[in-house]
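**Student:** Pasting the sequence and the predicted coordinates here, then a few questions.
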Amino acid sequence: MFSLQRIETFRQEVKKSRFLATAAPVSGEEAAKAFIRDHSDVAANHNCWAWRVGPLYRFSDDGEPSGTAGKPILQAIDGQALDGVAVVVTRWFGGILLGSGGLIRAYGGTAAACLRAAEKLPIVTRIEVRIGCAFADLALVQARLSAHEAVQILTQHYNATGSEFVAAIREQDLADVRQMVADVTSGRAVMSIPKRNEAS
């Protein structure tokens, strides 16, 4: 799966109607709503949109016939294996009716062309883990975790016997980090994985 590096736009004219697609990475539903609001032109005839963030998605035909705009935009997002992405396609009517098929091709095609042109980033899945270690091992564990490119230390707190870290670790590096922690503490550190996964 991929997301977008930055905002991308694409314009085309179809039978005198002007279409502008604007796509961007979004972190969640509120960010998607804000992006759509900020990139809709109130002077245009239609501002149709779609977004996907993980299993959540929404789309709108904004006055176009049902199924001719929002859904094709969402299909353009899904067709390019994108996540965390919102797209607004704005239309200025040119006086010629496009028909349902024409609208589907125009909205879906404008969105797809915009997304194809956008610079993409792979989505890295991270697993949130808890690592507990004694004071005797703390300095070495902290140094190794901080230096490892696959590890993001989220929080750290102390207790009576040592410290506990909460860290987000790239999924594909989880076994290596677990082995490293075991090696530097001779198996004394405890690493546990809650059921909830993190994506970033």
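**Tutor:** Perfect, I can see it now. Numbers count the residues shown, from 1 in each chain.

**Student:** going forward, measure contacts and count neighbours with C-alpha atoms only.
**Tutor:** Noted.

**Student:** can you count the residues close to the residue lying closest to residue 116 once chain neighbours are set aside?
**Tutor:** Nearest-residue entry for residue 116: residue 80, 7.8 Å, with adjacent residues in sequence omitted and distances by Cα to Cα, 6 or more residues apart in numbering. Residues within reach of residue 80, counting by other Cα atoms under 10 Å, total 14.

**Student:** so who does the residue nearest in space to the middle of the chain touch?
**Tutor:** In the chain, the centroid-proximal residue (Cα atoms, centre = their mean) is residue 84; its distance is 2.5 Å. By Cα atoms under 8 Å, 6 or more residues apart in numbering, the contact list for residue 84 reads 3-4, 25-28, 51-54.

**Student:** Buried ones among these?
**Tutor:** Buried members of the contacts of residue 84, counted by 16 or more other Cα atoms under 10 Å: 3-4, 25-26, 28, 51-53.

**Student:** related to what we said a few turns ago, from residue 184, how far out is the residue nearest to residue 116?
**Tutor:** To residue 184, residue 80 is 43 Å away according to Cα to Cα, to the nearest Å.

**Student:** do residue 153 as well
**Tutor:** For residue 153, the distance to residue 184 - Cα to Cα - is 17 Å.

**Student:** what's the answer for residue 96, then?
**Tutor:** Counting by Cα to Cα, the gap from residue 96 to residue 184 is 71 Å.

**Student:** what about those two, which has more around it?
**Tutor:** Using other Cα under 10 Å, the more surrounded residue of residue 96 and residue 184 is residue 184, with 14 against 10.

**Student:** which residues of the chain fall in strands?
**Tutor:** Under the criterion DSSP state E, strands of the chain are mapped to 2-4, 8-14, 17-25, 46-53, 56-60, 85-92, 120-122, 125-134, 151-158, 162-170, 190-192, 197-199.

**Student:** Identify each buried residue in the second one, please.
**Tutor:** For strand 8-14, the buried set under the neighbour-count rule, 16+ other Cα under 10 Å, comprises 8-10, 14.

**Student:** next up, a second structure to put side by side with the first:
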Amino acid sequence: MIESYLTISSASEGFYKEKGSKFLAFAFPVATEDEVRERLEDLRKRYHDARHHCYAYILGAEKGSVRANDDGEPNHSAGDPILGQINSKHLTNVLVVVVRYFGGTKLGVSGLINAYKVSAEDALNNATIEKVYLTHCIRVDYPYESTNEVMRLINDFEIRVKDQVFEVACILKGEVKVTLVQALKEKVQLLKDTGHKLELLVE
């Protein structure tokens, strides 16, 4: 079971120049293909006079969606080197786009591979990499007199609270790491066995 993955926390940029050609690299955290399209469209508008907008992305904790696009460059000379840099840092939910302005001198396939690799690497080196833990959404229903026990659950199981209702009948909604779900279930059952009227729902 996958428990966590690495991604970047915010957008970053890189740059490379070779024989007059400029390679502007942009790395973005993305979660869906719709976000990928939006980022690409934005860059194509901003750099509409560039010859190529080559890119690669990986999506999903299990890296189930992967694509590399050469955008008119020779096959496998742009998208694959960009993708290789994402893979080399073991990242997912990341899009890297390299915008090329042609400088008048052809670089050859090996030159292009190096240029797209180095520019993508520069953008990712300028990014902050973060570890994201997979979580389950939970809901705990409990009487007000069990509030102290629920507060301890929040602390002990690192529950990220999304919403809380404090009334006669209280509700806690939050997220807990997948690795802690089973232990949380066991703790709630232990509390129920000792007289607390807690109900835990894990989505």
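**Tutor:** Received, thanks. Everything quoted here is computed from the prediction, not taken from an experiment.

**Student:** Mind checking the TM-score on these two?
**Tutor:** TM-score for the superposed chains, counting by TM-score structural alignment, normalised by the length of structure 1: 0.78, backed by 191 aligned residues with a Cα RMSD of 2.9 Å.

**Student:** Map the residue nearest to residue 116 of structure 1 across to structure 2 for me.
**Tutor:** Here residue 80 of structure 1 is matched to residue 89 in structure 2, going by TM-score structural alignment.

**Student:** Please go through structure 1 and pick out the longest helix.
**Tutor:** Secondary structure assigned by DSSP state H gives helix 99-117 as the longest helix of structure 1.

**Student:** Which stretch of structure 2 lines up against that helix?
**Tutor:** Counting by TM-score structural alignment, helix 99-117 of structure 1 corresponds to residues 108-126.

**Student:** ok, residues contacting that stretch?
**Tutor:** Residues contacting stretch 108-126 of structure 2 (Cα under 8 Å, 6+ apart): 12-18, 23-27, 74, 77-79, 81-82, 84-86, 96-98.

**Student:** Selection in PyMOL covering whichever of the residues you listed are buried, please.
**Tutor:** What follows is the PyMOL syntax selecting those of the contacts of stretch 108-126 of structure 2 that are buried according to 16+ other Cα under 10 Å:
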select buried, resi 12+13+14+15+16+18+23+24+25+26+27+77+78+79+81+82+84+85+86+96+97+98
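
**Student:** and the longest helix of structure 1, how far from structure 2 on average?
**Tutor:** Compared with structure 2 after fitting, helix 99-117 of structure 1 has a mean deviation of 1.5 Å; criterion: mean Cα distance after the TM-score superposition for structure 1.

**Student:** Could you tell me the angle between that helix and strand 17-25?
**Tutor:** Using axes from the mean of the first three to the mean of the last three Cα atoms, to 10 degrees, one finds that helix 99-117 of structure 1 and strand 17-25 are set 40 degrees apart in direction.

**Student:** Give the buried residues for helix 99-117 of structure 1.
**Tutor:** 103-115.

**Student:** Residue 188 of structure 2 and residue 201 touch, don't they?
**Tutor:** No - using Cα atoms under 8 Å, residue 188 of structure 2 is not in contact with residue 201; the gap is 10.7 Å.

**Student:** Looking at those two, which is more packed in?
**Tutor:** residue 188 (21 against 11).

**Student:** burial count for residue 142 of structure 2?
**Tutor:** Look at residue 142 of structure 2: counted by other Cα under 10 Å, it has 22 neighbours.

**Student:** Could you pull up the contacting residues of the nearest residue to it once chain neighbours are set aside?
**Tutor:** Nearest non-adjacent residue to residue 142 of structure 2, counting by Cα to Cα, 6+ apart: residue 198, 4.7 Å away. Residues in contact with residue 198 of structure 2 (Cα under 8 Å, 6+ apart) are 140-143, 188, 191-192.

**Student:** Residue 151 of structure 1 now?
**Tutor:** Contact analysis of residue 151 of structure 1 by Cα under 8 Å, 6+ apart lists 145, 167-170.

**Student:** Distance-wise, check the corresponding residue of structure 2 for residue 7 of structure 1 relative to residue 28 of structure 2.
**Tutor:** Per TM-score structural alignment, the equivalent position to residue 7 of structure 1 in structure 2 is residue 11. Residue 11 of structure 2 is 5 Å from residue 28 of structure 2, where distance means Cα to Cα.

**Student:** The two: which is more packed in?
**Tutor:** Each of residue 11 of structure 2 and residue 28 has its neighbours counted (other Cα under 10 Å); residue 28 has more, 24 against 18.

**Student:** what's the counterpart of the more buried one in structure 1?
**Tutor:** Alignment note (TM-score structural alignment): residue 28 of structure 2 maps to residue 24 of structure 1.

**Student:** Tell me who's in contact with residue 178 of structure 2.
**Tutor:** Neighbour list for residue 178 of structure 2: 3, 133-136 [criterion: Cα under 8 Å, 6+ apart].

**Student:** got the contacts of residue 198 of structure 2 as CSV, with distance to residue 181 of structure 2 columns?
**Tutor:** Shown next, in CSV, are the contacts of residue 198 of structure 2 (distance: Cα to Cα, whole Å):
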residue, distance to residue 181 of structure 2
140, 13
141, 16
142, 18
143, 22
188, 11
191, 15
192, 17
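
**Student:** Can you get me a residue count around residue 33 of structure 2?
**Tutor:** 15.

**Student:** Oops, could you answer that again for residue 120 of structure 1 instead?
**Tutor:** 16.
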